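Enquirer: No sequence on hand, only this structure:
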């Protein structure tokens, strides 16, 4: 397996999770009379999607029914979607923090499992993640979709193995605080940086501390994706100390062109990688061939699908990230 359990292999689309933390995702029933639940509550990732209709129970009542029906101590993974996250969502951090004394074996949380038909990515309201991270020191995986009002504390967290932000615009304050945190067990980090028109003010300088790997001694899987400055990121990664110990690297979903790909090939060798994800790119046929010839004979699996064509108007070339609005 190229990525730790729970990390999708080709996550281009903003859609509902079918697997999370290596477990199939199961909706907790909205119907209070439903009795068809798995015998082993730890065998699934439970998705909260209640209270969406005018006649439904409130989200609070739905959550209370879940914690009464499913033994909290047997829950390993939780996924929160509508209505906790959406145009009018208010987040689930408080509910999670308050339930920490009962959810004693919770390993993984995904906040914002919402697809386009429910809310645009840029509209998703998040919150301060500090209460969740403090309440669950043994949390192994945290995924977050959306970045409006998102906050991440500077902290030391011994448990996290996977941290993933899916955003159309990642705020610099979040990027800087992740880079300043001590995450000694983190194996996989993925950042969807997005577009400045949707909240991304993260710069290459904000990313440089991550590229040293000094605070991330266990990191083996890195994704710096969905960026308008993907060429500059690729050039920086080509000479980054952390790259030498990665098993897989994602520079996908952004505006990567020949300049960035050439920088990758001209930098330190990448033949130790098992997987290089460059899907959704703006590469020429010649560069695609050059990448394949340089890496695939060494056993590197290279994803070069979803080639995009730049648009030209106003005398300028325009490229777009895969997920923004």
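Expert: Ah, there it is. Model, not experiment: these values are computed from the prediction.

Enquirer: only C-alpha atoms for contact and neighbour calcs from this point on.
Expert: Noted.

Enquirer: ok, and what's touching stretch 269-279?
Expert: Outside of stretch 269-279, the residues that reach it under the criterion Cα atoms under 8 Å, 6 or more residues apart in numbering are 2, 243-244, 246-253, 256, 295, 298-307.

Enquirer: repeat that with 7 Å
Expert: Counting contacts by Cα atoms under 7 Å, 6 or more residues apart in numbering, the residues outside stretch 269-279 that touch it are 2, 246-253, 295, 298-306.

Enquirer: Equivalent analysis for stretch 161-178, please.
Expert: Applying Cα under 7 Å, 6+ apart, the external contacts of stretch 161-178 come out as 121-122, 140-147, 151-154, 185-196, 198-202, 206, 323-325.

Enquirer: returning to that earlier point: so which of the contacts of stretch 269-279 are in strands?
Expert: 248-250, 301-303 (DSSP state E).

Enquirer: need the helices for the stretch 1-150 of the chain, in chain order.
Expert: Assignment of helices within the stretch 1-150 of the chain using DSSP state H, counting those that start in this stretch yields the ranges 59-69, 93-98, 130-135.

Enquirer: ranking those by burial, who's on top?
Expert: Between those, helix 130-135 has the highest mean count of neighbours, a mean of 18, where neighbours are mean count of other Cα atoms under 10 Å.

Enquirer: name the helices or strands packed onto that one?
Expert: Other helices and strands packing on helix 130-135, by 3 or more Cα pairs under 7 Å, 6 or more residues apart in numbering; DSSP states H and E, are helix 93-98.

Enquirer: another one to put next to it:
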């Protein structure tokens, strides 16, 4: 699986791409859409910062509720520092901003693991009223532990998440957070965390409001599943998502052998490497209790060398 489509909505609002300098498009009301500001990765006629400056001049930014940062020039070689600086410089002009996604960049523009990021925690510090924050791209990504009282949803999408980012998120004080989604990825693209790094998240101490936990797209999905099996945070969850990784019978069996999961509304394990007997055990255990279980294999595939070595793949890597 690759990321081929831009975001269609954010904060419950339809995405609208702010037009180029020569377009005659009629603009919607400031608070009616999620505004996507974008440039071209290759041979940009207008840099992202210039497009954002035009946006701030053309739109009543005091009414803007959601912003989508699309591609910036040479994202494969240039990090998002100047984009973040421009956003922070305009924060007083964006008092209603509640949702921000940094890096809505699709495969044709730049593969996820080639997107250059930087430490993004300054955006949370600069926008204390944000309720949703998302970021895509793991190369150079940083996340320093923060304290944020308003954030309800945090998504970090990578093909390989640095351990420092996992630890930064885990050490953050996020009392209002209801939805956490981490794409842990693979060591091939910088994903060097271990299941132990997730312990502060799984304890739930700093996340008293958490209801939706996604720890997915991981090469260590079995270890994550085993850790989740006894995690205190699970008792308060409505949705548990361990999808998109290389989950095998070993991890799924550990999950079933742990605490009951019958209180969940949804258990998402799609893109997996489970045997049919194990899938049946999961269905027989959870579906009678009303849990919606997603066990679709999707495009999960494996290769085998001549020596019998089997290679399994996360859903989103490069």
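Expert: Nice, I can see it. Just so it is clear, the model here is predicted, and its values are computed rather than measured.

Enquirer: want to throw the helices of the stretch 1-150 of structure 1 into CSV with distance to residue 43 of structure 1?
Expert: Rendered in CSV, the data for these read as follows (distance: least, Cα to Cα, whole Å):
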stretch, distance to residue 43 of structure 1
helix 59-69, 16
helix 93-98, 20
helix 130-135, 22
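
Enquirer: and the closest residue to residue 41 of structure 2 other than its chain neighbours, how far is that from residue 272 of structure 2?
Expert: When the adjacent residues along the chain are set aside, residue 41 of structure 2 lies closest to residue 73, with 4.3 Å between them (Cα to Cα, 6 or more residues apart in numbering). Distance check for residue 73 of structure 2 against residue 272 of structure 2: by Cα to Cα, to the nearest Å, it reads 36 Å.

Enquirer: Okay, helices next: where are they in the stretch 151-300 of structure 2?
Expert: Listed in chain order, the helices found in the stretch 151-300 of structure 2 under DSSP H, counting those that start in this stretch are 163-170, 199-203, 221-229, 249-257, 276-286.

Enquirer: picking up where we left off before, isn't the residue nearest to residue 41 of structure 2 up against residue 45?
Expert: No - between residue 73 of structure 2 and residue 45 there is no contact under Cα atoms under 7 Å: 9.3 Å.

Enquirer: The two: which is more packed in?
Expert: Counted by other Cα atoms under 10 Å, residue 73 of structure 2 and residue 45 do not tie: residue 73 has more neighbours, with 21 against 11.

Enquirer: quick one, what contacts that one?
Expert: By Cα under 7 Å, 6+ apart, residue 73 of structure 2 lies in contact with 39-42, 44, 47-48.

Enquirer: Looking for the alignment partner of residue 131 of structure 1 in structure 2.
Expert: Using TM-score structural alignment as the criterion, the counterpart of residue 131 of structure 1 in structure 2 is residue 122.

Enquirer: same thing with residue 288 of structure 1?
Expert: Under the alignment (TM-score structural alignment), residue 288 of structure 1 pairs with residue 279 of structure 2.

Enquirer: same thing with residue 189 of structure 1?
Expert: Under the pairing rule here (TM-score structural alignment), the equivalent of residue 189 of structure 1 within structure 2 is residue 180.

Enquirer: what's the burial count for its match?
Expert: Residue 180 of structure 2 has 20 neighbours, counted by other Cα under 10 Å.

Enquirer: Look up how far residue 107 of structure 1 lies from the closest residue to residue 130 of structure 1 other than its chain neighbours.
Expert: Sequence neighbours aside, residue 153 is the residue nearest to residue 130 of structure 1 in space, at 5.7 Å (criterion: Cα to Cα, 6+ apart). Distance check for residue 153 of structure 1 against residue 107 of structure 1: by Cα to Cα, it reads 19 Å.

Enquirer: Same drill for those two, tell me which one is more crowded.
Expert: Neighbour comparison, residue 153 of structure 1 and residue 107: the larger count goes to residue 107, with 21 against 18 (by other Cα under 10 Å).
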